[in-house]
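Visitor: turn this into a model:
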Amino acid sequence: MRIDKYLWCVRYFKTRSLATTACKKGHVRVNGAAVKPSREVYPTDKIEVRKDQVNRLLTVLDIPPNRVGAKLVDIYRVDTTPKENYDHLDLLKHAKDHYRKQGTGRPTKKDRREIDEYLEDNFDRDESNA
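Guide: The predicted structure follows:
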């Protein structure tokens, strides 16, 4: 089976064309070598897929006849991705929360609420002191 079709069948990519594009860009490696989308995959091959800024490692157990359900994916592959790679993904998610530097651009809805809350608290204090 072709590598792009295999990655689509075991649900690493939503469409086969996305898997093909990832292969063409060099985000997919089989046994340490970058591969073209037409590269054949065999049991015991070690595949490294870079997706969402995380290097996912998997070992091919068997070749599926066609796209399989999410519950059956583990029959055809073993995910050997280290926990550190997923921790890196969590850090990226937290980093996106603080993407905008203070004072640049229009305030977000959350910023607006925080500003309103701050002003209400200060306004209430000023009235009580007067």
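
Visitor: hey, let's count contacts and neighbours off CA atoms from now on
Guide: Fine.

Visitor: report all helices and strands that the longest helix anywhere in the chain contacts.
Guide: Looking across the chain with DSSP state H, the single longest helix is helix 109-129. Applying 3 or more Cα pairs under 8 Å, 6 or more residues apart in numbering; DSSP states H and E, we find helix 109-129 packed against no helix or strand.

Visitor: check the offset of that helix from the chain's centre.
Guide: 38 Å (Cα atoms, centre = their mean, to the nearest Å).

Visitor: and it, what's buried?
Guide: The neighbour-count check on helix 109-129 (16 or more other Cα atoms under 10 Å) flags nothing as buried.

Visitor: and stretch 51-62, by the same measure?
Guide: Counting neighbours by 16+ other Cα under 10 Å, stretch 51-62 gives Val54, Asn55, Arg56, Leu57, Leu58, Thr59, Val60, Leu61 as buried.

Visitor: next one: stretch 72-85
Guide: Val73, Tyr76, Arg77.

Visitor: still on that earlier bit, so which of the buried residues of stretch 51-62 are in helices?
Guide: When DSSP H defines the helices, the subset of the buried residues of stretch 51-62 inside them is empty.

Visitor: Pro43 reaches Ile75, doesn't it?
Guide: No. In terms of Cα atoms under 8 Å, Pro43 does not count as a neighbour of Ile75; the distance is 11.8 Å.

Visitor: please provide the structure for the following sequence as well, for comparison with the first:
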Amino acid sequence: MPAEKAPPDKMRLDKWLWAARFFKTRSLATQAIEHGRVKLTGERVKPAREVRPGDRLDIHTGESVWTLTVRALAMQRGPAPLAQALYEEDPDSHARRQQQARDRKLAASPAAAIKGRPTKRDRRQIHRFTGE
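Guide: I've put the predicted structure just below:
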């Protein structure tokens, strides 16, 4: 009967971000770190930087900014409830993200509904409007 592995005391930052489900792949996590969207204790770091429980992270994903403390490490990616147990979000960060979500819901961008090229109907309306 094989002995179970003890959880590690440190791991790569890009791997932790992937396991905590902030990014869909490790390569996306690596890109975000390299572009300065992830900071460890307020400093830009490299993807191979080791993260330990108790470290503070600032993560910029899209329009959201997460400020959190690493609580645990995971060797592999698991379901969302287990991933959420890996970190504890700062209360101010949580309140700010909730406010941003409410603001987006109330004042949706008019361009958000436009996706891709105009349809034939859209093109005809554009030509009528511009007088072409």
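
Visitor: that older thread, mutual contacts of Pro43 and Ile75 of structure 1, please.
Guide: Taking Cα atoms under 8 Å, 6 or more residues apart in numbering as the criterion, Pro43 of structure 1 and Ile75 both touch Leu61, Asp62.

Visitor: can you tell me what Val10 of structure 1 aligns to in structure 2?
Guide: Following TM-score structural alignment, the counterpart assigned to Val10 of structure 1 within structure 2 is Ala20.

Visitor: from Thr119 of structure 2, how far out is that match?
Guide: According to Cα to Cα, to the nearest Å, Ala20 of structure 2 and Thr119 of structure 2 sit 40 Å apart.

Visitor: the two: which has the busier surroundings?
Guide: A count of neighbours by other Cα atoms under 10 Å puts Ala20 above the other of Ala20 of structure 2 and Thr119, at 26 against 9.

Visitor: show me the contacts for the spatially closest residue to the more buried one that is not a sequence neighbour.
Guide: Ranked by Cα to Cα, 6 or more residues apart in numbering and with sequence neighbours excluded, the top spatial neighbour of Ala20 of structure 2 is Ala83, at 4.5 Å. Going by Cα under 8 Å, 6+ apart, Ala83 of structure 2 touches Ala19, Ala20, Arg21, Arg77.

Visitor: what's the match for Ala83 of structure 2 in structure 1?
Guide: For Ala83 of structure 2, the residue aligned by TM-score structural alignment is Val73.

Visitor: what about its match, which SS state?
Guide: Here Val73 of structure 1 is recorded as helix under DSSP: H, G, I helix; E, B strand; the rest coil.

Visitor: please apply the same query to the one 5 residues further on.
Guide: Reducing the assignment to helix, strand or coil with three-state DSSP, the entry for Val78 of structure 1 is strand.

Visitor: OK, contacts around it?
Guide: Per Cα under 8 Å, 6+ apart, neighbours of Val78 of structure 1: Leu58, Thr59, Val60, Leu61.

Visitor: cool, and Arg77 of structure 2?
Guide: Trp18, Ala19, Ala20, Arg21, Ala83.
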